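Enquirer: Show me how the following folds:
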Amino acid sequence: MREFLVEITTTIPEGTTDDEVDRRRAAEAVRARELAAAGHLVRLWRPVGELRSIGVWRATDDNELHEKVLGTLPLRPWMTLTVTPLEAHPNDPGRTGATS
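Expert: Below you'll find the predicted structure:
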């Protein structure tokens, strides 16, 4: 599986009811847990004072990431995404399988 850094900004459309927002947010939490259990959502952060998320996600390729992973999020229609494919850095202190 490849890793991707994904920045997500969610903008609620004007006129959306609080009930609809609450429903989608609850469904989003459930789906995030499912994707984490499946190994797709690795880590997720929210920058202090900002309404966006930054996460490390895994998928076999860009298509799977967009179609079968991020595309299944209930809030996806309201999201703007920036996706950066990642590769291991030789000096990463957390890298496994490194030889000296």
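
Enquirer: For the rest of this, base every contact and every neighbour count on C-alpha atoms.
Expert: Noted.

Enquirer: For Glu7, which non-adjacent residue is spatially closest?
Expert: Once flanking residues are discounted, Glu7 sits nearest to Ile54: 4.5 Å by C-alpha to C-alpha, 6 or more residues apart in numbering.

Enquirer: What of Ala27?
Expert: Using C-alpha to C-alpha, 6+ apart, the closest residue to Ala27 is Pro74 (6.3 Å).

Enquirer: now Pro85, what's its secondary structure?
Expert: Put simply, Pro85 is strand when judged by DSSP: H, G, I helix; E, B strand; the rest coil.

Enquirer: Now the second one, please; I'll put the structures next to each other:
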Amino acid sequence: MQEFLVEITTRVPEGTPAEEVDRRRAAEAVRARELAAAGRLARLWRPVGEPRSIGVWRAADEPELRAEVLGSLPMWPWMTAVVTALEPHPNDPGAGARS
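Expert: The predicted model follows:
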């Protein structure tokens, strides 16, 4: 499976009822746990003070990542994503831990 660095920015459409936002956020947390358990979401961070997240995600390729993995997130319609395919670096200090 290919790894991807994904930067996601979520913008809730103006006028969206708070109940809808709360419902989707709760469903998003559930789906993120499911994707992590399935090995699709490896790590996730939120930069301090910013409305975006940065994560390492896994899929066969970018179309699968966007359609089946990220596209399954309840808040996906409100998200924009910058996807960067990753490959191992020969000097990665964590590579030995994964071998």
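
Enquirer: What ranges does the first structure have for its strands?
Expert: 2-10, 41-45, 52-59, 79-86 (DSSP state E).

Enquirer: How many residues are close by the closest residue to Leu81 of the first structure other than its chain neighbours?
Expert: Leaving aside its sequence neighbours, Leu81 of the first structure sits nearest to Ile8 (C-alpha to C-alpha, 6+ apart; 4.9 Å). The local packing count at Ile8 of the first structure equals 19, with neighbours defined by other C-alpha atoms under 10 Å.

Enquirer: hang on, isn't Ile8 of the first structure packed against Ile54?
Expert: Yes - using C-alpha atoms under 8 Å, Ile8 of the first structure is in contact with Ile54, at 6.3 Å.

Enquirer: so who does Leu35 of the second structure touch?
Expert: If you count contacts by C-alpha atoms under 8 Å, 6 or more residues apart in numbering, Leu35 of the second structure has them with Leu41, Val69.

Enquirer: Mind telling me what it corresponds to in the first structure?
Expert: Matched across to the first structure, Leu35 of the second structure falls on Leu35, judged by TM-score structural alignment.

Enquirer: Now do that match against Leu70 of the first structure, distance only.
Expert: Going from Leu35 of the first structure to Leu70 of the first structure by C-alpha to C-alpha, to the nearest Å gives 9 Å.

Enquirer: Ok, Val48 of the first structure next?
Expert: Using C-alpha to C-alpha, Val48 of the first structure is found at 23 Å from Leu70 of the first structure.

Enquirer: Please say which of those two ends up with more neighbours.
Expert: Under the neighbour definition other C-alpha under 10 Å, Val48 of the first structure and Leu70 were set side by side, and Leu70 has more, 20 against 7.

Enquirer: which residue packs closest to that one, ignoring adjacent ones?
Expert: That would be Arg76: by C-alpha to C-alpha, 6+ apart, it lies 7.0 Å from Leu70 of the first structure.

Enquirer: Tell me which residues touch Gly55 of the second structure, please.
Expert: Gly55 of the second structure sits in contact with Leu5, Val6, Glu7, Leu41, Ala42, Arg43, Leu44, Trp45, where contact means C-alpha under 8 Å, 6+ apart.
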